[in-house]
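Participant: The sequence and its predicted three-dimensional model are supplied below.
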Amino acid sequence: MNQKKRMILIVGMILMLVSLACNLSLQDGKLSIPITLKEDTIKQIISTAQSAAASQGEKLPLIEVEDIEFVEPDRIVAKGQYQALGGQRLNGQVELKFSVVNDQPKVEVTAINIPGVDLASDAVKKVNEALSKVIRDQVNQAGEGAVIKSITVEADALKILVEVTVRR
């Protein structure tokens, strides 16, 4: 075997081992990349979405998420302290549902247990949009042309499966 063929074989084996170790798979020229978002990352996403909604003039209580409960297959419940507009601190929770629509992430508040906050308000709609955008931005870091194939909730994380076309 000549040197060039041996090098190609070695590189191919290294790529195969890396893909197995990183839980990546390559099929039909498409690389599947799982992205795992743990509790701390989800807290950051919620905080970023709040900031985005507030920058658009929306008035919602400031959420200080203390705990995330993962509810399979597609929901999380964020529990914590909420500072009401008058400054009073209240316990409360928000349930978020995750899905994929037209290869784009969709996050929506499906239940809210915070006094004075209406689920159908424009502010909640803006938070839904901001949450979806933050997830979309996270996925775009996987590379140009990344397509979201699924979003699922497992015991301790939110899992996003992204597919990227490999150019030859």
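Facilitator: It's in. Note that this is a predicted model, so its numbers are computed, not measured.
Participant: C-alpha from now on. contacts and neighbour counts both.
Facilitator: Fine.
Participant: So Tyr82: helix, strand or coil?
Facilitator: Under the three-state scheme (DSSP: H, G, I helix; E, B strand; the rest coil), Tyr82 adopts strand.
Participant: which helices and strands does the host helix or strand of Glu129 pack with?
Facilitator: If you go by DSSP states H and E, Glu129 is part of helix 122-140. The contact analysis (3 or more C-alpha pairs under 8 Å, 6 or more residues apart in numbering; DSSP states H and E) places helix 122-140 against helix 39-55, strand 104-113.
Participant: Presented hereafter is structure B, for comparison with structure A:
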Amino acid sequence: MDPNDPAAVFTGLPTRLYLDTGVLQRLWDFGGVVWEDEPFEPSARAARVPHLADDLEALRRIFEVNDRAGFEFVVTEASLREVEARGQAGYTRWVRDVEDTWLVQSEGVVHEPVAMERLGSVSSKDWLLVHDALTTSCDGFLTADRPLASQAPILVRKTGLRVLLPADHWALLARWAPLWR
């Protein structure tokens, strides 16, 4: 993709994004900040989480644009297993609702399993999610996991999947956000 060609950049925006469990947890814990524009007033524990305020601001902007853009946000069984392992019933129900929304959006689409060996130094746990993203034809993988995001160059080169931190995804969208307002 030629970064100087606006049409190529626009058509290259990820439109089907896999939500990793770190992003899902941020959305669950701070939904008021993301969807209701409530001020971010972190607890002492949350204040120690690196990049949390930046992630939340980027997620707020991404979902504001999505009100009109209609991107697909994908959750799969691999994500649900991680969520269920946390033992929070309300959080699990909410993530299942997110998954249900995507299943309705993608009804009738057949996803073929992708045969591919783990790449780079992606952990085996993260590879399950990345593999699901590839199998469900995602072109983006939204993560709050900095070590996974550090593997973005090899993943995009070998698979075409763009692994993005919330701020990185917002940086791609910001130029085009006025089109969806």
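Facilitator: Good, I have the coordinates. The shown structure was predicted, so the numbers you read here are calculated from the model rather than taken from an experiment.
Participant: what's the TM-score here?
Facilitator: The TM-score (TM-score structural alignment, normalised by the length of the first structure) is 0.25; 72 aligned residues with a C-alpha RMSD of 5.2 Å.
Participant: re the thing from before, tell me the first helix or strand C-terminal of the helix holding Glu129 of the first structure.
Facilitator: Counting by DSSP H and E, the element after helix 122-140 of the first structure in chain order, helix or strand, is strand 147-154.
Participant: counting contacts, what elements does the helix or strand following that following strand pack onto?
Facilitator: Remark: after strand 147-154 of the first structure, the chain's next helix or strand is strand 157-165, criterion DSSP H and E. Other helices and strands packing on strand 157-165 of the first structure, by 3+ C-alpha pairs under 8 Å, 6+ apart, are strand 30-37, strand 147-154.
Participant: export those to a markdown table and tack on mean neighbour count and distance to Leu62 of the first structure?
Facilitator: Formatted as a markdown table, those follow (neighbours: other C-alpha atoms under 10 Å; distance: least, C-alpha to C-alpha, whole Å):
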| stretch | mean neighbour count | distance to Leu62 of the first structure |
| --- | --- | --- |
| strand 30-37 | 18 | 22 |
| strand 147-154 | 20 | 25 |
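Participant: quick one, helices of the second structure?
Facilitator: Under the criterion DSSP state H, the second structure contains helices at 6-11, 21-29, 31-35, 44-47, 52-69, 77-85, 89-105, 124-135, 146-149, 152-159, 166-174.
Participant: can you put those in JSON lines and add mean neighbour count?
Facilitator: As requested, these are arranged in JSON lines below (neighbours: other C-alpha atoms under 10 Å):
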{"stretch": "helix 6-11", "mean neighbour count": "12"}
{"stretch": "helix 21-29", "mean neighbour count": "18"}
{"stretch": "helix 31-35", "mean neighbour count": "18"}
{"stretch": "helix 44-47", "mean neighbour count": "10"}
{"stretch": "helix 52-69", "mean neighbour count": "18"}
{"stretch": "helix 77-85", "mean neighbour count": "16"}
{"stretch": "helix 89-105", "mean neighbour count": "16"}
{"stretch": "helix 124-135", "mean neighbour count": "18"}
{"stretch": "helix 146-149", "mean neighbour count": "16"}
{"stretch": "helix 152-159", "mean neighbour count": "15"}
{"stretch": "helix 166-174", "mean neighbour count": "18"}
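Participant: Tell me which residues are up against stretch 32-50 of the first structure.
Facilitator: 23-26, 62-63, 65, 67-68, 127, 130-131, 134-135, 156-164 (C-alpha atoms under 8 Å, 6 or more residues apart in numbering).
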